[in-house]
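Visitor: Give me coordinates for this.
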Amino acid sequence: MPLNLLKLCVGCDSVEDLEEWIAFRLDERRRAGEPAEHWHTTRMMPTRGDEVTDGGSLYWVIKGSVQCRQLITEIRPFTDDDGIGRCHLMLDPEVVRTDWQPRRAFQGWRYLKPADAPADLGKGKAGLVEMPPKLRRELADLGLL
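Guide: Down below sits the predicted model:
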């Protein structure tokens, strides 16, 4: 059974911000002649990495709510220039929007069981994706999303 990770998306105010940042980084890599791969760097190596890479996703908390996820395709450990062990969570660049799920701030990442993960937005909720981010935020703050 796949296991997910949960992480704060620091610096992004919306899913659109995250998508734009991913597109920018992929374009940068293409222009530099590097593989167009997308990853997130973290210090802690998941001890349950086999479960995470068996179909797990990285669920992003944006402005206090889980709002989207990205499939984790691989975990690549490495040592940085300061001799500190880290890992790249290799991510599918496609961002999948999810139902909003409130989350308090935390440091690092957390495991997220599939039963506790928010559902992907279905076709019946496609209008939420088209809604301006500010309006979605206001509705979420009122508990209407």
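Visitor: For the rest of this, base every contact and every neighbour count on C-alpha atoms.
Guide: OK.
Visitor: Work out for me the element residue 100 sits within.
Guide: strand 96-102 (DSSP states H and E).
Visitor: just checking, next helix/strand downstream of that strand?
Guide: Following strand 96-102 in sequence order, the next helix or strand is strand 109-112 (DSSP H and E).
Visitor: what's in contact with that next one?
Guide: Defining contact as C-alpha atoms under 8 Å, 6 or more residues apart in numbering, one finds that strand 109-112 is touched by 3-8.
Visitor: name the helices or strands packed onto the strand holding residue 100?
Guide: Packed against strand 96-102 by the contact rule (3 or more C-alpha pairs under 8 Å, 6 or more residues apart in numbering; DSSP states H and E) you find strand 65-79.
Visitor: Could you also give me the structure for this second sequence? I'd like to compare it with the first:
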Amino acid sequence: MDKCVNLVKLSVGTESVESLMAWQEMRRRELPEGLPRHVTRMWPKREAEILNGGSIYWVIKGLIQCRQRVLRMDEVIGEDGIRRCAIILEPELHRTLTAPKRPFQGWRYLKTEDSPADLPAGKSQEEPLPLELSQALAEIGVI
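Guide: Take a look at the predicted model:
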């Protein structure tokens, strides 16, 4: 049986989990199935492991803050004729414990044991900590 692996991706230009949700909701109206997607030029070589329960973890303002489960990967051909991978995601964003992540390009694999845990039920509805405080606490390993 294949093991599970996740992806981690910077959400460029996103200010908060709420702004990522709003952007995805706006884009979903333009898509045939209404499912959020992230299109990337590189096809993950570890596709089977990702599709075995993996998620994409979103880095917002230097912190992993949420994740979305990966449903499947579809081939899309751009107007330039280049084959790309559309990573199809479940609509729900799951808030996670924050974890600092330095900037990088593209996406990276993220082992399940290195992935931040989801926030406990009910915590996701609480007012988030100010960004600076959350970053400082994550840097010293408190959250």
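Visitor: circling back: among the contacts of strand 109-112 of structure 1, which are in strands?
Guide: Those of these mapping onto strands are 4-8, per DSSP state E.
Visitor: counterpart of residue 17 of structure 2 in structure 1?
Guide: Counting by TM-score structural alignment, residue 17 of structure 2 corresponds to residue 15 in structure 1.
Visitor: Give me the neighbour count for its match.
Guide: 21 (other C-alpha atoms under 10 Å).
Visitor: picking up where we left off before, who wins for neighbours among the contacts of strand 109-112 of structure 1?
Guide: Busiest of these [other C-alpha under 10 Å] is residue 4, holding 26 neighbours.
Visitor: from memory it sits against residue 56, does it?
Guide: Yes. Between residue 4 of structure 1 and residue 56 a contact is recorded at 4.5 Å, counting by C-alpha atoms under 8 Å.
Visitor: Now find how far off-centre the helix ranked longest in structure 1 is within its chain.
Guide: As assigned by DSSP state H, the longest helix anywhere in structure 1 is helix 15-31. Mean-position distance between helix 15-31 of structure 1 and its chain equals 14 Å (C-alpha atoms, centre = their mean, to the nearest Å).
Visitor: So which elements touch that helix?
Guide: Checked by 3+ C-alpha pairs under 8 Å, 6+ apart, helix 15-31 of structure 1 has strand 38-42 packed alongside it.
Visitor: The residue nearest the centre of structure 1 sits in which helix or strand?
Guide: Geometric centre of structure 1, nearest residue: residue 60, 3.7 Å, by C-alpha atoms, centre = their mean. Secondary structure from DSSP H and E places residue 60 of structure 1 in strand 57-62.
Visitor: which among the ones in strands among the contacts of strand 109-112 of structure 1 gets closest to residue 116 of structure 1?
Guide: residue 4 (9.6 Å; C-alpha to C-alpha).
Visitor: can you count the residues close to the counterpart of residue 118 of structure 2 in structure 1?
Guide: For residue 118 of structure 2, the aligned residue in structure 1 is residue 120 (criterion: TM-score structural alignment). Number of residues near residue 120 of structure 1 (other C-alpha under 10 Å) recorded here: 15.
Visitor: Give the burial count for residue 75 of structure 1, as a bare number.
Guide: So residue 75 of structure 1, with other C-alpha under 10 Å, has 20 neighbours.
Visitor: what about whatever residue of structure 2 lines up with it, distance to residue 112 of structure 2?
Guide: Structural alignment (TM-score structural alignment) places residue 75 of structure 1 against residue 73 in structure 2. Residue 73 of structure 2 is 19 Å from residue 112 of structure 2, where distance means C-alpha to C-alpha, to the nearest Å.
Visitor: And for residue 48 of structure 2?
Guide: 14 Å.
Visitor: dump the residue contacts of residue 6 of structure 2.
Guide: 50, 54-57, 109-112, 115.
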